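Undergrad: return atomic coordinates for the entry below.
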Amino acid sequence: MTYRADPARYDAMEYRRSGRSGLKLPAISLGLWQNFGGNRDYPSAFEILGYAFDQGITHFDLANNYGPPPGSSEELFGQVLARDFHPYRDEMIVSTKAGYLMWPGPYGEFGSRKYVLASLDQSLKRMGLDYVDIFYSHRFDPETPLEETMGALAHAVHSGKALYVGISSYPEAETRRAHAILKDMGVPLTIHQPSYSMLNRWIEDDKTIDACGELGVGIIAFSPLAQGVLSGKYNQGKKEGTRADNPKGSLRQSHIEPNVLDAVQKLGPIAENRGQSMVQLALAWALRRKEMTSALIGVRTLDQLKDNLGTLKNLAFSDEELTAIDEATKGGLMDLAPRPSGWLR
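TA: Below you'll find the model as predicted:
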């Protein structure tokens, strides 16, 4: 059966401009980090991807290492593009990244021109695309001149392989430098993708969010649910089938310490008073500031996606609610600022 997108797909979604660029993104974007790899079959993947697009999610976020195994998310999304999404390619924003380990040897990760551009070519091949809409430097490389990494991003734009470029998990000082270097090369820095949630506020603490606002760079938050912790499921002792069930996964022990779970517990009544699920409260909070372009979600099931989309019904906060959230979370805040080795993704 041939997929036909819902004619009303743009009616309920809110679209926000990325900084001072011409690019608009949906307030909620769908990431394919851990749930669309080799362990996902086509029908279950398209059930989620097709529904997302039918609800106005036009932005699909990938990276070279997304899976597992690395590369498999791009391969699966490439199949969806070829089989069902092909007529709608110009309505979609497809992003990918380079920065984490992809192949052995000295050229298989970080920020060299050799790695970044080779990775982009591999990503395009896996997805069957001539270009991506956004291409990111996935993490700051302290051992490569930033001019080289940004030069590779600029080359991607000048060669027509990317329309916009971004950075991910760059601290404030490096964000400002990246913006200045790209500007000198005639390529604007369009977007920054940091981790950000009620429990993880490093972009506020080191003023990265303020720098992006000043420079006209959009922000899309990843892990706005703090690896699912803010859904409340770990307060209920749920581990089977979650990230906590994988000792080698991305969920750290620091995410589920008693003080963190206590903070999550205190958020429950706030969500209830707003008529929201915990997930919806967390996403709305991440989107509350004017600098935020989009919140990046990751889902395993269609029901999770529907819960996430319910956020759009109530994005406004009173000063009293924001104060209550700050009070509830102050004892459970995580220190997840990027280190030289970068955020593990």
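
Undergrad: alpha carbons only for contacts and neighbour counts from here, please
TA: OK.

Undergrad: roughly how far apart are the closest residue to Thr329 other than its chain neighbours and Gly332?
TA: Closest residue to Thr329 apart from its sequence neighbours, by CA to CA, 6 or more residues apart in numbering: Ala263 at 4.8 Å. The gap separating Ala263 from Gly332 is 5 Å, by CA to CA, to the nearest Å.

Undergrad: one more: Asn65?
TA: Asn65 sits 30 Å away from Gly332, going by CA to CA.

Undergrad: which one's more surrounded, those two?
TA: The neighbour count for Asn65 versus Gly332, taken as other CA atoms under 10 Å, is higher for Asn65 (25 against 21).

Undergrad: check which helix or strand covers the more buried one.
TA: Per DSSP states H and E: Asn65 is located in neither a helix nor a strand.

Undergrad: for it, which non-adjacent residue is spatially closest?
TA: Nearest to Asn65 is Gly71, by CA to CA, 6+ apart, at 5.4 Å.

Undergrad: in this protein, which spans are helices?
TA: 42-54, 72-80, 113-127, 146-158, 172-184, 202-205, 208-215, 258-273, 278-286, 302-309, 319-329 (DSSP state H).

Undergrad: quick one more, to check against the first:
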Amino acid sequence: MEDKVELRKLGNSDLLLSPLGLGCWQFSNGSGAVGKFWSVLDKETVGEIVKISLEGGINWFDTAEVYGGGESEKALDAALGQAGTLADDAYIATKWWPLLRTAGSIGGTINERISCLGGRRIDLHQVHQPFSFSSVASEMHAMAKLVEQGKIGHVGVSNFSAGKMREADRVLREHGLRLASNQVKYNLLDRRIENNGILGTAKELGVAIIAYSPLEQGILSGKFHRNPSLVQAIKGPRRWMGGFKADGLKRTLPLIERLEQLAAAYEASPTQIALNWLIHAHGDTVFAIPGATKPHHAQENVRAMTFALTADELSELGQLAATVSKQR
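TA: Coordinates of the predicted model:
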């Protein structure tokens, strides 16, 4: 299946990545406030998820310092090690956590990030969110220094507004660099970046969008619509999201039904159709990082990269999703 996956350039960088990466938040080992969002996964399961992802053509993995305070990074390193030569060409993206810190922490914590990743190269280092004690400019100067030192390959941001993204790219240009990506929430049911300037600015600057929560925490899989009792089994705070409530599921059912129809036509699943829309609706601009807590989730992810919806289907899904979203 791997030869069917067409790699694309990540924004202004020279990284050639699969349209889907694997989001690794769920590898947090239940550690810390952020890590408790997911149940603990055993090492064998993590290893199998990473192996299936690599075999299916996914060649990059997105983790972060705040995912279990380094636990996700360590789990990813161990799983890549288990995968052997299969992981030789794998790329790693991680993130610095800025809250209650200054830009000096970027350089001060980079060796810890590298250590948690077993000495592996950080191909993309991202500022996890825009709130810190330092300016965007200070953070970008610190990131550029790490590129110059050879400790990271490229610079990205996450949850940055259009204005802050533009400022980050401007400062990086002073160092002969460019902003590679902005990681934001984006999916068929959450289209805010289309209206707040983020997507338009990304296209203008040549910055990639990395979409997290690409399935709206699993709602776009359709399984909760077909079996609402599954909502009660959800662990952690996501079960209280409005989309999981009875009226939320009812509102989005027309979109799910269309995803199911297209899934039947493509011998795919609603999950794969939703992911395929994300990675094709805006040319090569949008990448996505679905997670996986079970091996079969990883298998679903990779299958989403082996076909392409038509232009008419992409447009139709976008319009239908916009309609159900307006009914809130």
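
Undergrad: on that earlier part again, residues in contact with the residue nearest to Asn65 of the first structure?
TA: Shown in contact with Gly71 of the first structure (CA atoms under 8 Å, 6 or more residues apart in numbering): Gly37, Ala63, Asn64, Asn65, Ser123, Arg126.

Undergrad: if you map these onto the second structure, which are still there?
TA: Checking those against the second structure (both residues aligned by TM-score structural alignment, their matches' CA atoms under 8 Å), the contacts still present are Ala63, Asn64, Asn65, Ser123, Arg126.

Undergrad: quick one: which of those has the most company?
TA: Of these, with other CA under 10 Å as the count, Ala63 tops at 28 neighbours.

Undergrad: what's the match for that one in the second structure?
TA: Aligned counterpart of Ala63 of the first structure in the second structure: Ala64 (TM-score structural alignment).

Undergrad: its match and Leu117 of the second structure, how far apart?
TA: 11 Å.

Undergrad: and what of Asn159 of the second structure?
TA: According to CA to CA, Asn159 of the second structure stands 23 Å off from Leu117 of the second structure.

Undergrad: same check on Gly23 of the second structure?
TA: From Gly23 of the second structure to Leu117 of the second structure the distance is 15 Å (CA to CA).

Undergrad: likewise Leu146 of the second structure?
TA: Counting by CA to CA - Leu146 of the second structure and Leu117 of the second structure are separated by 16 Å.

Undergrad: between the two, which one's more packed in?
TA: For Leu146 of the second structure versus Leu117, the count of surrounding residues by other CA under 10 Å is larger for Leu117: 24 against 19.

Undergrad: and that one, what is it in contact with?
TA: Residues counted as contacts of Leu117 of the second structure (CA under 8 Å, 6+ apart) are Glu73, Lys74, Leu76, Asp77.

Undergrad: most neighbours among those residues, please name it.
TA: Within the contacts of Leu117 of the second structure, most neighbours by other CA under 10 Å means Glu73, with 31 neighbours.

Undergrad: you'd agree that one is up against Phe61?
TA: No - using CA atoms under 8 Å, Glu73 of the second structure makes no contact with Phe61, being 9.8 Å away.

Undergrad: which part of the second structure matches stretch 144-159 of the first structure?
TA: Using TM-score structural alignment, the partner range for stretch 144-159 of the first structure is residues 134-149.

Undergrad: so which bits of the matching stretch are buried?
TA: Buried residues in stretch 134-149 of the second structure, counted by 16 or more other CA atoms under 10 Å: 134, 136-147.

Undergrad: nearest to Lys95 of the second structure among those?
TA: Met143 (11.2 Å; CA to CA).

Undergrad: do you know how far that closest one is from Arg251 of the second structure?
TA: 43 Å.
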